[in-house]
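1. I need the structure of the sequence given here:
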Amino acid sequence: MTDRREPVILVTGVTGQVGAELLVRLNPAWRVIGVDRNGLDLSDLHQIRRVVADVRPTVILNGAAYTAVDKAESDAQTAMRINGEAPGVLAEEARKIGALLVHYSTDYVFDGAKDDAYVESDQPNPLNVYGATKLAGEHAIEQAGGAWVVLRTSWVYGAHGKNFLLTMLRLAEQKRELSIVADQFGAPTWARMIADLTARMLEETPGEVWAGRSGVYHLTAAGSTSWAGFAEAIFEHAGLTARPKVVPIGTSEYPTPARRPRNSRLSCTKLAETFGIRVPGWDDELRRCLAAYSAGQVGD
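-> I've put the predicted structure just below:
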């Protein structure tokens, strides 16, 4: 925590994947205030300042974002306002009241040309508008100063919102064969894992050290796979009686408005060295997610 006040956590984007998990995974002893777009529209910069001033949180967890990657190509102004400008305003308002800002970013700040996993000091070079707006948000937070942490993650899935896991489970009931991209690689990351590790960071890090730890960190599950490999694992671990055949295809065979990086692997070594957090493997997390899903422990 950032000071000795009673912890007041402002969570934005609570109808999204990470925001929804944060609401239920944070310490129940904390006062948690969750807002969706109706309560805080990040495209309204004046509203951001007003809400933060009214709530006066000790921590802001920004789970809200413009996440329509392909739509952003034709809606760059809105995406930039929400992803690029709003985080900077949140950081400015957090600094004014001595609050910590935790913001979530993306592997899409990189172009995927590197052979190995990306580290935080690697030069960003986004291929698409979405990645460019998220990178702009990172820069705006850094320029605002104060106590802040940017957590870059990748291939986020869960029981809320639109994501690859839910799409595959839906299509498995409709299709006998699915063509899935097999030449993009990354770490599928359960939104609940992100929320749990965020909560752990807040619980275990003394408030007075946050300013010294401000910076960008990578937070994904360990290991990597392709989208085709992810689909195969979903069908296997879901225990489907009839599962579709996965046909691996190249990126060129599945054109999209926004270009995607071929390599989305992120090294989490800095996170481990700074906060003592070791991330679990993506396959184990997928098993846990599907077990919780089938048990009715997750849902919209």
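2. going forward, measure contacts between C-alpha atoms and count neighbours the same way
-> Noted.
3. Strands of the stretch 201-300 of the chain, residue ranges please.
-> Listed in chain order, the strands of the stretch 201-300 of the chain (DSSP state E, counting those that start in this stretch) span 215-218, 225-226, 245-249.
4. Let's compare: structure for the following, please.
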Amino acid sequence: MSLVSQSRIVITGAGGQLGRALADRAPEAVALGRADLDITDSDAVAAAVRSGDVVLNCAAYTAVDAAESDRAAARAGNVTGPGILAARCREIGARLVHISTDYVFDGTGERPYEPSDPTGPTSVYGSTKLAGERAVLLADPRATIVRTAWVYTGDRGDFVATMRRLEAERETISVVEDQVGSPTYAPDLAAGLLELVAQHKNPGVVHATGSGAVSRFELARAVFAELGADPDRVRPCGSADFPSPARRPAYSVLSNRSWVAVGLTPLRDWRDALSDALLRVAPR
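-> Take a look at the predicted model:
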């Protein structure tokens, strides 16, 4: 029996990498992309969601640098929309699982962040995602917030996919070594979210990422090694060498203890997941 057979699953933001991974693992779900549902439209949300549904909200404004100058759009996608979705879910009697991010923290930590740790976003993207969490819980205290980080599939515009492309295009590349996080393979996260849905529990705010931690530089070297390329072609540099409109957290490691504490299976070690991901998108 499917883990989700007892509930009608609605996936918002189904065109993104996590939304696609969820739809692949739960083909019976109602998968709604941006063209199918505008989560800032309260009437449209009410028409799409019905009592008893479980809504997995993957919809978000994720253009981190663009958000610095496009604040209205970032706020609409990350605050207004989730708040409306949560309010409608509460009115209708649906359960909401909302996806958030490591960017709600300031990135100065020295140990994995727990859900109860003080937040302190340093970018518009992070600020709007944190405000979105608050809007969701204000509108529906029963909602679940799942923070994750460094999500990838390896086949589109994510970090791993970019490293694959650059390996084929350049003799050497420079990658920052002063940003540390936990790479999270989207299909692994999707499986975890469906396990969460099957539990019929509300754990509040939890963290779910791939196990372990690595720098961007080390992750790039691992991608090269998995592709059979010389990892020494990846050279270390600092974030200051790649200035950008938005400040990235230097330390983005999220503790999975809250996830395990409610009986959920830890996501795989990041290196094992990376190997599997690259076998799928770039068979050796």
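5. would JSON lines of the strands of the stretch 201-300 of the first structure with mean neighbour count be doable?
-> As requested, the strands of the stretch 201-300 of the first structure are exported to JSON lines (neighbours: other C-alpha atoms under 10 Å):
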{"stretch": "strand 215-218", "mean neighbour count": "22"}
{"stretch": "strand 225-226", "mean neighbour count": "20"}
{"stretch": "strand 245-249", "mean neighbour count": "16"}
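6. Nearest to residue 283 of the first structure, out of those?
-> Nearest to residue 283 of the first structure among these is strand 225-226; the distance by C-alpha to C-alpha comes to 9.3 Å.
7. and that closest one, what does it pack onto?
-> If contacts are counted by 3 or more C-alpha pairs under 8 Å, 6 or more residues apart in numbering; DSSP states H and E, strand 225-226 of the first structure sits against strand 185-186.
8. about what we covered before: which of the strands of the stretch 201-300 of the first structure sits closest to residue 49 of the first structure?
-> strand 215-218 (22.6 Å).
9. next one: that closest one to chain centre, how far?
-> 12 Å (C-alpha atoms, centre = their mean, to the nearest Å).
10. so it corresponds to what in the second structure?
-> Aligning strand 215-218 of the first structure against the second structure (TM-score structural alignment) gives residues 204-207.
11. Over to stretch 187-199 of the first structure?
-> Under TM-score structural alignment, the match for stretch 187-199 of the first structure is residues 182-194.
12. Likewise for stretch 114-134 of the first structure?
-> Under TM-score structural alignment, the match for stretch 114-134 of the first structure is residues 109-129.
13. Please enumerate the helices of the second structure.
-> Applying DSSP state H to the second structure gives helices spanning 17-25, 42-48, 71-75, 81-92, 124-139, 159-169, 186-199, 216-226, 257-261, 270-281.
14. Tabulate those in a markdown table, adding columns for distance to residue 245 of the second structure and mean neighbour count.
-> Below are the helices of the second structure laid out as a markdown table (distance: least, C-alpha to C-alpha, whole Å; neighbours: other C-alpha atoms under 10 Å):
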| stretch | distance to residue 245 of the second structure | mean neighbour count |
| --- | --- | --- |
| helix 17-25 | 24 | 21 |
| helix 42-48 | 32 | 15 |
| helix 71-75 | 13 | 17 |
| helix 81-92 | 24 | 23 |
| helix 124-139 | 10 | 23 |
| helix 159-169 | 18 | 17 |
| helix 186-199 | 26 | 20 |
| helix 216-226 | 19 | 22 |
| helix 257-261 | 32 | 17 |
| helix 270-281 | 28 | 17 |
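15. May I see those helices arranged in CSV, with distance to residue 61 of the second structure as well?
-> Formatted as CSV, the helices of the second structure follow (distance: least, C-alpha to C-alpha, whole Å):
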stretch, distance to residue 61 of the second structure
helix 17-25, 13
helix 42-48, 18
helix 71-75, 5
helix 81-92, 10
helix 124-139, 8
helix 159-169, 17
helix 186-199, 17
helix 216-226, 23
helix 257-261, 25
helix 270-281, 25
